[in-house]
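> below is the sequence, then the predicted model.
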Amino acid sequence: MPCNCKVEMNGIPHPHNGCEFHLRKENTEHNGHHHPHRKTFDNDDRYEEEDCVAGDETVRYPDGSVRLRNPNIELMDQDILYHLALGSGSHDLVEMFGDVKFVCMGGTPKRMEQFAYNIMAEIGHKLPCGTTLQDISQFSYRYSMYKVGPVLSISHGMGIPSVGILLHEVIKLMYHAKVHDPVFFRIGTCGGIGYEGGTVIISDDAVDGALRNVFELLVLGKSIQRPAKFDKRLVRELKGLADPEDPYDTVTGKTMCTYDFYEGQGRLDGAFCDFTEADKMEYLENIYKAGVVNIEMESLAFAALTHQAGIKAAVVCVTLLDRLKGDQVNHDNQRC
């Protein structure tokens, strides 16, 4: 399958503050400036100094490459990444993806195609003459994947099951491609809790509908709970990118991840509803008091699986509406 992964890297900025997230905005981490109208959490004492990647020495090789926590993969003749239309035997994954540093995931194929073009302009990457961006996973008919230099832009679909399947295969892709120290991002949309549409929210924690900081999965009929942790240093560095001149607020806080868009998020407008508006408002106000600033449907699995793999990760979303003021999202909201 053709791939546009041979690139000139000269256009990539140097690492910022020791983080491998190449930032174009230098020296913007607060510098003592605060936007007078910006709603933000500035209490960095909440952050532990650990980088929140579990047991680096046990889940990554000394050179920073991904170590799979599954002995079965080594025994296989080839590993078929079915939902990506790739395979360790059918493709030279090191040649195609060995230079990847950042994996950016979002909900829809169109959104991630647009993101790929935006990143191309941002880092000054130029495709070889006569070529164009290609959806590497187009023949899977499930996810889309674009490669722009060291950046992968991948659609993850909607909800925990979809993003979970993708993460399993992308983590294995990083392993087979011998990628060193990859950083994963989810960029998407969400419903704000006390925050208007257009607010950028960086998740510093992911919790379920009962405010538990774990991802629960039934494996062979038994409940397995995996801690859902983000890399705290990466969260701080992303927060430091907020510019007082930005036409939107940037906040950090807990993200609630649900298994459903309607009842699971306390919406009154689904096909079924067995609670009152008063019940809904009491619940939303309680989670707001507990530090929840937004609701979506992927962050819990995203945090847990990347943490389990020893991969630095963060979630950045834009709010489409304030759930304390309503339930319905219209097409105008989606364009923000």
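Yes, it's here. Numbering: from 1, shown residues only.
> going by C-alpha atoms from here, please, whenever you check contacts or count neighbours.
Fine.
> which stretches in the stretch 201-336 of the chain count as helices?
Using DSSP state H, counting those that start in this stretch, the helices found in the stretch 201-336 of the chain span residues 232-239, 277-289, 299-309, 331-334.
> and the residue nearest to the spatial centre of the chain, what element?
Nearest residue to the geometric centre of the chain (C-alpha atoms, centre = their mean): Arg186, 1.7 Å. Element membership for Arg186 (DSSP states H and E) is strand 183-192.
> what does that strand contact?
If you take C-alpha atoms under 8 Å, 6 or more residues apart in numbering as the criterion, strand 183-192 is touched by 20-21, 101-107, 197, 199, 293-296, 299, 302, 306, 311-323.
> please compare the first structure with the one that follows:
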Amino acid sequence: MASTVTEREDLENHHKDCLVRLCNPHVATMKEDVLYHFNLSTGTHNFPEMFGDVKFVCVGGTPSRMQSFIRYLALELGIQHPGDDYPNLCEGTDRYAMFKVGPVLSVSHGMGIPSIAIMLHELIKLLYHARCSGVTLIRIGTSGGIGLEPGSVVITQQAVDACFKPEFELKVLGKRVVRSTGLDEQLVRELAQCSLELSEFPIVVGNTMCTLDFYEGQGRLDGALCSYTEKEKQEYLQEAYQVGIRNIEMESLVFAAMCRACGLRAAVVCVTLLDRLKGDQISSPHEVLNEYQQRPQRLVAHFIKKCLGSAALS
């Protein structure tokens, strides 16, 4: 037991001291790096001053969701001040939005792999230029559940593609490049422990399937195109359930792959808006969906608050 604890402490200390790295030697030779989609540049902004203290980055689909998260987190951390409106640090572009409170950055990423991939390239470079260390990235979002009641929160054990493989495929210069989509196992355990401490809503650990499409790619019957039967859809979703998949979304593959490649500790926490075994369309009232969307935020805020409390004590 003692050796296990020591190994865990060594990993944690390594993470705290580890600077964000890039897998691109060309960036170090650039006189100026323009993060176009953030409307930020190393030539016009002091990244270490603005972002050097960042330890946690939470990303999610929409600007409004990520702004509401930063407001909630500020309240939870006790660093909210009257009149604070938490301005968008990417002001001047409507592509992404970024908000900050203390050592936490909250960034929108849009919908789908291409959108979040662009954001991640620039976000990871931002953290690199700011000389951040010991950073944890968490995607908080919505998803379709498989065999779960709506409102259940899934902590992703492993991100897999539509063929249930834990890999992300990309064409680079016309060649097929495959990257692993493994997520940080220790971080999954830490989030699972936080879920036990909250006990406010159903939380499970399971695999997450990431698709390139919301309709045919996820086996829906209600799109403009559909070439399969209800029976075939059910067989596919049942097979997914049997291999441990508990939800479906559209970003986790590239999120896991890019974070892993750059040595960043990362996790995915999503709420389910429906059980895909029982239907394809989201029909819950707006106020119910809004409460569901806050559940990953509450879990992750609890985790961050716990981590910062532990850091203050150490």
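That came in fine, so what should we check first? Given the structure is predicted, the values throughout are model-derived calculations rather than measurements.
> filter the contacts of strand 183-192 of structure 1 down to the buried ones and hand me the PyMOL line.
Buried subset of the contacts of strand 183-192 of structure 1, written as a PyMOL selection, criterion 16 or more other C-alpha atoms under 10 Å:
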select buried, resi 21+101+102+103+104+105+106+107+197+199+293+294+295+296+299+302+306+311+312+313+314+315+316+317+318+319+320+321+322+323
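> among the contacts of strand 183-192 of structure 1, which are located in strands?
102-106, 293-296, 312-322 (DSSP state E).
> one step back: by how many degrees do the strand holding Arg186 of structure 1 and helix 277-289 diverge?
For strand 183-192 of structure 1 against helix 277-289, the angle by axes from the mean of the first three to the mean of the last three C-alpha atoms, to 10 degrees is 140 degrees.
> how about strand 183-192 of structure 1, aligned to which bit of structure 2?
On structure 2, the counterpart of strand 183-192 of structure 1 by TM-score structural alignment is residues 136-145.
> what residues sit buried inside that stretch?
136-145.
> ok, of those residues, which one's closest to Asp33 of structure 2?
Leu137 (22.0 Å; C-alpha to C-alpha).
> ok, the closest one to Met111 of structure 2 distance?
Computed as C-alpha to C-alpha, to the nearest Å, the Leu137 of structure 2 to Met111 of structure 2 distance reads 18 Å.
> can you list the buried residues of stretch 136-145 of structure 2 in CSV and add distance to Val288 of structure 2?
Shown next, in CSV, are the buried residues of stretch 136-145 of structure 2 (distance: C-alpha to C-alpha, whole Å):
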residue, distance to Val288 of structure 2
Thr136, 30
Leu137, 27
Ile138, 24
Arg139, 21
Ile140, 17
Gly141, 15
Thr142, 13
Ser143, 15
Gly144, 15
Gly145, 16
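> re earlier: now the match of strand 183-192 of structure 1: how far from the chain's centre is it?
With C-alpha atoms, centre = their mean, to the nearest Å as the basis, stretch 136-145 of structure 2 stands 5 Å off its chain's centre.
> in the longest helix that structure 1 contains, what counts as buried?
When structure 1 is parsed with DSSP state H, its longest helix is helix 160-176. Using 16+ other C-alpha under 10 Å as the burial criterion, the residues of helix 160-176 of structure 1 that qualify are 160, 162-164, 166-167, 169-176.
> Ala314 of structure 1 touches Arg233, doesn't it?
No: Ala314 of structure 1 is beyond contact range of Arg233, at 9.9 Å (criterion: C-alpha atoms under 8 Å).
> now check Gly149 of structure 1 against structure 2: what is it aligned to?
In structure 2, Gly149 of structure 1 lands on Gly102 (TM-score structural alignment).
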